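S.K.: Sequence unavailable; structure follows:
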């Protein structure tokens, strides 16, 4: 099978941006290639045009362009024409794109298009309780209506997206993101920096970082040596207009807590695993995700996780068995769960082992690649 992916990001030194979407696509692409599929990745909004061949796949970088008017339309047509030429030349069977910004609105391809719900602007606006721009909604809706089928990383994300856009539930298949588990081995889970709590993700309101400040205040009041390590890019705050959400977070910290916080900013992805291994507890109090790659990465590395309890997270963690689930607004309960883990090595060990087993069962990219291939075939045979 020959598969093409249309994406704004991919983990490669020549690609200008890569985040959670990029990681999940890369994991899938490499597993598909391993299983004999031919894969072409089209990365738009890049600094220059280029074609990169490596690891049995091709990456086409599509340069960002500006037009005298209606760039939003004509750039889409430029991507469409570029992709269709490659589709014809290389006999690509099926294409996949993300829902974010409805990039495939107004595009018409020569092969079926599957859209994966990495998280549309409409989806995140709904979870955030924000008003979405009408233009953005229409782009996303047009893109989705033009697809042959859909993939949701969690049933929750699929159902919420279906309700927002009025999609046919029969065309939506839940297929989780996956990990290359051989890259997430923790040979010594009993070795870590005691009392270190780790958060990984953009420093942004929707990720629950302001609540995390209040949670950590309560943790430090009970455990003065506890330390909170934050990894991720700072972002402006959409509600207040403040240029730095981290500064807002910092303003909520008590004097004692502020001395125990280490903010590392954005670091290379290759370094993140070592920080997860060093952590005592990982925590992700998010209000808005479709799945949350860092959660399953932490679980794979046998870390006890205190996660949000909202929808998607219930498909990752079984509360009290392989982690804890708490709503981010429940500050007292959230801090109590973190303290419980910091004070109980046996519980941490048991959660870590059970978390690894859950990831092996549900998030092994080799199994997930097979499910993706079966679904692509079902769309093609339609």
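M.R.: Cool, the structure landed. Everything quoted here is computed from the prediction, not taken from an experiment.
S.K.: Could you use CA atoms for every contact and neighbour count after this?
M.R.: Will do.
S.K.: Share the number of residues neighbouring the spatially closest residue to residue 224 that is not a sequence neighbour, please.
M.R.: Distances taken as C-alpha to C-alpha, 6 or more residues apart in numbering place residue 256 nearest to residue 224, at 7.7 Å, with adjacent residues excluded. Using other C-alpha atoms under 10 Å, residue 256 has 13 other residues around it.
S.K.: tell me which residues of the stretch of helix or strand residue 256 belongs to are tucked away?
M.R.: Using DSSP states H and E, residue 256 maps to helix 255-258. Neighbour-count burial for helix 255-258 flags 257, 258 (criterion: 16 or more other C-alpha atoms under 10 Å).
S.K.: Please apply the same query to stretch 335-342.
M.R.: Buried, per 16+ other C-alpha under 10 Å, within stretch 335-342: 335, 337, 338, 339, 341, 342.
S.K.: May I see those arranged in a markdown table, with distance to residue 39 as well?
M.R.: Output for these, formatted as a markdown table (distance: C-alpha to C-alpha, whole Å):
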| residue | distance to residue 39 |
| --- | --- |
| 335 | 45 |
| 337 | 43 |
| 338 | 42 |
| 339 | 46 |
| 341 | 43 |
| 342 | 44 |
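S.K.: can you give me the strands in the stretch 151-300 of the chain?
M.R.: Assigned by DSSP state E, counting those that start in this stretch, the stretch 151-300 of the chain shows strands spanning 172-174, 196-200, 227-231, 261-263, 281-284.
S.K.: Below is an additional structure, to be compared with the one above:
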């Protein structure tokens, strides 16, 4: 098969990327290893084209247009032109995109189009209790109409997406995003730093980082030398102001104790993330909303005791008090209670960590995910 992913987020050194980019890279490399041809087409970060090859994955980054009010048209035109050119040389079997990705894609005869539910505009509008942007809402609905099939990364994202968008009785599969178990695995060679707590992810409100910071004074009452390490890129408000600056100026100074126990490291290279998990005694991800989330399974695969959110897909990933702990991400008290339980009760933490590694290996292996996805692709090809 020739599978083509449409995404602007494929990882590029020196540029931050999110979970969608990580997923596409992981899956694309795995499909290449199975003998499939894989292409990735998307906008570049800059105004010039650039082609590259990543372990057999052909990446086509198209120059980014900045024409006020018409950028979407020029960008879509370039993507359609590239897809047509690729198809002419080596016929494409599957085109895959996220929720809005097919809105302005012209369908090629004989090609099947898949939308992967990573969490689109309607999904997050509900989650964040905000209105639907008419332009984005229009694109998402238009995109869904063009799809020949859908893949949900969690039952939660499927259930909440279908409140607003129609799947048109098209085939739908469930396939959690995989993690790279050759990168994320137990590392006994790396010394654990006593009472260190790690958070990895975009530093923004919906990741629960404010509540995690507010939990620290309560943690420090029980574990006075605990330190919270925050690794991740900044998020910016509509007016361009920094969320990290907001935390440093409006939240940290009001803590009754502990600002010096909270360290912002900023974004770090993806290759360094496993070592940061390994150094921590506990990994904490109190997200208000996720479609699946990769950080919790990554830390679990490394044999770390993990605190995740009881909301959204949390219970699909962690069974509370079996392979991790689930907290109320809106409650600093709940977050602090879970952290203290793991820092103080070493035997429990070790037991949860071992079971976490086992379950992550079973559920999130690249091999299992590649099987699920190729089987679904083939089932679409067989349909008229």
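M.R.: Arrived safely, thanks for sending. Every value quoted in this text rests on a predicted model; they were computed, and no experiment measured them.
S.K.: Could you find the counterpart of the residue nearest to residue 224 of the first structure in the second structure?
M.R.: In the second structure, residue 256 of the first structure lines up with residue 257, judged by TM-score structural alignment.
S.K.: Quickly note the distance from its match to residue 226 of the second structure.
M.R.: To residue 226 of the second structure, residue 257 of the second structure is 12 Å away according to C-alpha to C-alpha, to the nearest Å.
S.K.: Overlap in contacts, the two.
M.R.: Taking C-alpha atoms under 8 Å, 6 or more residues apart in numbering as the criterion, residue 257 of the second structure and residue 226 both touch residue 220.
S.K.: and the end-to-end length of stretch 326-334 of the first structure?
M.R.: End-to-end for stretch 326-334 of the first structure, by C-alpha to C-alpha: 6 Å.
S.K.: what's the burial count for residue 299 of the first structure?
M.R.: There are 28 residues near residue 299 of the first structure, going by other C-alpha under 10 Å.
S.K.: whoops, residue 271 of the first structure was the one
M.R.: 9.
S.K.: cool, and residue 29 of the first structure?
M.R.: The burial count for residue 29 of the first structure: 23, using other C-alpha under 10 Å.
S.K.: what do you get for residue 7 of the first structure?
M.R.: Look at residue 7 of the first structure: counted by other C-alpha under 10 Å, it has 20 neighbours.
S.K.: residues touching the nearest residue to it once chain neighbours are set aside, list them.
M.R.: Leaving out its chain neighbours, the residue that sits closest to residue 7 of the first structure by C-alpha to C-alpha, 6+ apart is residue 43, at 5.1 Å. Residues near residue 43 of the first structure by C-alpha under 8 Å, 6+ apart: 6, 7, 8, 9, 10, 15, 59, 60, 61, 62.
S.K.: could you pull out the helices for the stretch 151-300 of the first structure?
M.R.: Ranges of helices in the stretch 151-300 of the first structure, per DSSP state H, counting those that start in this stretch, are 155-165, 209-222, 245-252, 255-258, 269-278, 293-300.
S.K.: mean shift between the longest one and the second structure?
M.R.: Superposed on the second structure, helix 209-222 of the first structure shows a mean distance to its aligned partners of 1.5 Å (mean C-alpha distance after the TM-score superposition for the first structure).
S.K.: what about that helix, distance to the chain center?
M.R.: 25 Å (C-alpha atoms, centre = their mean, to the nearest Å).
S.K.: how much space is there between residue 204 of the first structure and residue 57 of the first structure?
M.R.: 34 Å.
S.K.: Neighbour count: these two, which is higher?
M.R.: Using other C-alpha under 10 Å as the criterion, residue 204 of the first structure and residue 57 rank with residue 204 on top: 22 against 16.
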